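1. Sequence below, structure please.
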Amino acid sequence: MLLDRLKYDLSPENIACEPREVRLGSRDRGRMLVVRRSEGLLEDSQVLALPEFLKAGDVLIINDSKRLPGVLKTHTREGAQIEFRLTEFSSDQTCLARPYPTHFVTPNLRVTTDTGSVLTVIETNVGPHKLCVLKSNDDLVEVLKVDGLPITSFFYKSYWNIDHYNPIYASEEGSVESPMAGLHFTEKLIAELRTKGIHVCPVTLHVVGSWLPFLEDAVDSHIAQAEWYHIPQETAERLAEARAAGARIVAVGSTSMRAIESAALVSGVVPAGSGVSTLYLKPGAEFRAVCGYFTNFHPARSSLMVLDAAFTPVDLLMRAYHHAQRRGYLFQEFGDAILYL
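-> Modelled structure (predicted):
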């Protein structure tokens, strides 16, 4: 399948430019389009109604990875400005990043942040996205906390505080991008889910480079980035109970989906433990454990939409997206939600 099959034109009025808590007063007040895959039906609803679409015993999987600022604005000794967008950490002081612009960036280049932290370019032109290896003289996480800005889409009105980009349950630092589907949840909504008997269980998957553009024309030609994940013992036990009872496992966002499906055995059992995933979920993929998917409306021609198309027939997926556009749903990270059942 060609990636252009997942192309759509997005109007400005369908783009959410502010966090939901700023725009609506609460994260859980967005709209939600429900897609019934087997019947091919679409239903307009709200995120607050999510408990109504799940049953007691179902398991909702959330990713507790916590986002750090991922953009460093630096300058060279001559005064040239260079922005580095991080993709992943290699060590406490080393990371992979994409520089803007690239023509100043060569091995051994030293740059400085506004507060005086010094970073050195170790290697350039790494991988198909032409990343560089960047080394800090100081602990890189601390440099990001002092000097960093969140990785954000270019159409946002401004940079927001990093808390606006993290789900309320985020606790495990390790990503420079956050699992944005989790931004729909509030403590009240989670309490309502649990009151109904729905189990809300964490996994951890540290996101790597999901903002990088899809370079290939053919979906099958893409290779997924390696990402570390962890399935806690308690989560594994809940999943086993749900499986035995015939209850559903619903992933919140692509990161929770990849963590569970990376760990799942052929039998559908999801054992506890940690690992590194290169799982690439594309049309034709087998989903061993997850049977429901709560997520955002994703950018056209992106790896995130490829995963959506793996979980839902492409024709139905595109019909859902066009329906959402016509009905005035908001897209992108701060936009509305879509629930595939």
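2. hey, let's count contacts and neighbours off CA atoms from now on
-> Fine.
3. tell me the SS of the residue lying farthest from the centre of the chain?
-> In the chain, the greatest distance from the average C-alpha position (C-alpha atoms, centre = their mean) is reached by Glu78, at 37.0 Å. Look at Glu78: counting by DSSP: H, G, I helix; E, B strand; the rest coil, its state is coil.
4. Likewise for the one 5 residues further on?
-> What three-state DSSP gives for Glu83 is strand.
5. so what's it closest to, chain neighbours aside?
-> Spatial nearest neighbour of Glu83, excluding adjacent residues (C-alpha to C-alpha, 6 or more residues apart in numbering): Lys73 at 4.5 Å.
6. burial measure for that neighbour, as a count.
-> 18 (other C-alpha atoms under 10 Å).
7. Might you report the residue contacts of it?
-> Counting by C-alpha atoms under 8 Å, 6 or more residues apart in numbering, Lys73 touches Gln81, Ile82, Glu83, Phe84, Thr113, Asp114, Asp147, Gly148.
8. Proceed likewise with the subsequent sequence, for comparison:
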Amino acid sequence: MRVDLFDFHLPPENIALRPVSPRHAAKMLLVPAAGDFGHHQVIDLPKLLKAGDCLIFNDTRVIPAQLTGRRGDAVIGATLHKRIDLRRWQAFIRNAKRLKVGDQIDFGQDVRAAAEQRHADGSFTLYFEGDDPVELLLARAGTMPLPPYIAGKRPVDERDLSDYQTMFAQKDGAVAAPTAALHFTPDLTEALDVAGIKTATLTLHVGAGTFLPVKAQDTDDHRMHSEWGSIDAATAGRLNQVRASGGRLIAVGTTSLRLIESAAKDDGTIEPFEGDTDIFITPGYRFKAAGGLMTNFHLPKSTLFMLVSAMMGRERMQAAYAEAIAQNYRFYSYGDSSLLLP
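-> Next up is the predicted model:
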């Protein structure tokens, strides 16, 4: 499909630079398969789902994966994308023309990395030198990797250390937050439990590729970057039991949805999964396991807007986004939410 079919105009003032407080006070647009849209707050979620439904969260934890250093007199920026091994990361490089294989980048705070390999997409494999764990090096020299549409308008600060982390975050490795879950609070999860809504967690370490624009003119020509994910056997069994009992699997965020669809067989059965996925969901895709999606509002012509269009229909989502803009919903990572129920 043509990428420009997924374009829309978003006024800059609709881009959220900070989350609301409390988090569950964010607005939420209910998008059913047909009929009127519903205007709610995230705290209303227990009333919008059914007992026996299951919300699926991503328990990845965002690491301080944004680095700025020097190679000689050149300033080099690095956004870590995907862990290769204990000391190596694939990274997207700013000012990459000034970096070649074999160069050393000094990131300050006694943190240095060697450019070991250049990949076909222009990214590099960085080897972090020394004996300290890379996580400790990043804690010293790295900053939180806020999306460009936020970082381009204000600097990263101490508030982002907590604001850009979900309450479910446990496993280090993400370069971007699974932002749909930023809206959840202990009060909300307690209300969900009382309402009989089940929960489950999986892990998908979100990579920096989620920030990259789609440069192709046709979706067939776009290549997704792979990300590592895991669903253990116990979780897969619980999710299958929910479906067998007539409950819906509601993914909280596109990362959770992409992973359960990667792990699902054609009949919808979810199998344990551990490894990379580069699944690219566009209109025409047949969903195998997911029965709904809670997600924030995404960029024009992005792979994520293509994904929600695949679930609800492109014209339906264009109308939903037009409604959200008209009602002053806040967009992107720190913005408001939507609940898609096909």
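9. and of the contacts of Lys73 of the first structure, the nearest to Val176 of the first structure?
-> Of all the contacts of Lys73 of the first structure, Gly148 has the smallest distance to Val176 of the first structure: 10.1 Å, by C-alpha to C-alpha.
10. Could you check which residue of the second structure pairs with that closest one?
-> The alignment partner of Gly148 of the first structure in the second structure, by TM-score structural alignment, is Gly142.
11. Regarding the residue nearest to Glu83 of the first structure, what is its secondary structure?
-> Assigned with three-state DSSP, Lys73 of the first structure falls in the strand class.
12. aligned partner of it in the second structure?
-> Aligned partner of Lys73 of the first structure by TM-score structural alignment: Thr68.
13. how near is its match to Arg316 of the second structure?
-> To Arg316 of the second structure, Thr68 of the second structure is 42 Å away according to C-alpha to C-alpha, to the nearest Å.
14. And for Leu307 of the second structure?
-> Going from Leu307 of the second structure to Arg316 of the second structure by C-alpha to C-alpha gives 13 Å.
15. Between the two, which has more neighbouring residues?
-> Neighbours per residue, other C-alpha under 10 Å: of Leu307 of the second structure and Arg316, the larger number sits with Leu307, 20 against 17.
16. Hmm, the more buried one is touching Ile279, no?
-> No. Using C-alpha atoms under 8 Å, Leu307 of the second structure is not in contact with Ile279; the gap is 10.4 Å.
17. Now do the end-to-end distance for stretch 78-98 of the first structure.
-> End-to-end distance for stretch 78-98 of the first structure: 21 Å, by C-alpha to C-alpha.
18. Identify each buried residue in that stretch, please.
-> 81-89, 93-98 (16 or more other C-alpha atoms under 10 Å).
19. got it, and stretch 140-157 of the second structure?
-> For stretch 140-157 of the second structure, the neighbour count (16+ other C-alpha under 10 Å) marks Ala141, Gly142, Thr143, Met144, Pro145, Leu146, Pro147, Tyr149, Ile150 as buried.
20. secondary structure element for the last one?
-> To tie it back to what came earlier, the one meant is Ile150 of the second structure. Using DSSP states H and E, Ile150 of the second structure sits within helix 148-151.
21. which residues are in contact with that helix?
-> Identification of contacts with helix 148-151 of the second structure by C-alpha under 8 Å, 6+ apart yields Ile15, Ala16, Leu17, Phe211.
22. Now the last one: closest residue in space, sequence neighbours ignored.
-> By that I understand Phe211 of the second structure. Excluding the flanking residues, the one nearest Phe211 of the second structure by C-alpha to C-alpha, 6+ apart is Pro147, at 6.7 Å.
23. now Ala78 of the second structure
-> Spatial nearest neighbour of Ala78 of the second structure, excluding adjacent residues (C-alpha to C-alpha, 6+ apart): Ile93 at 4.6 Å.
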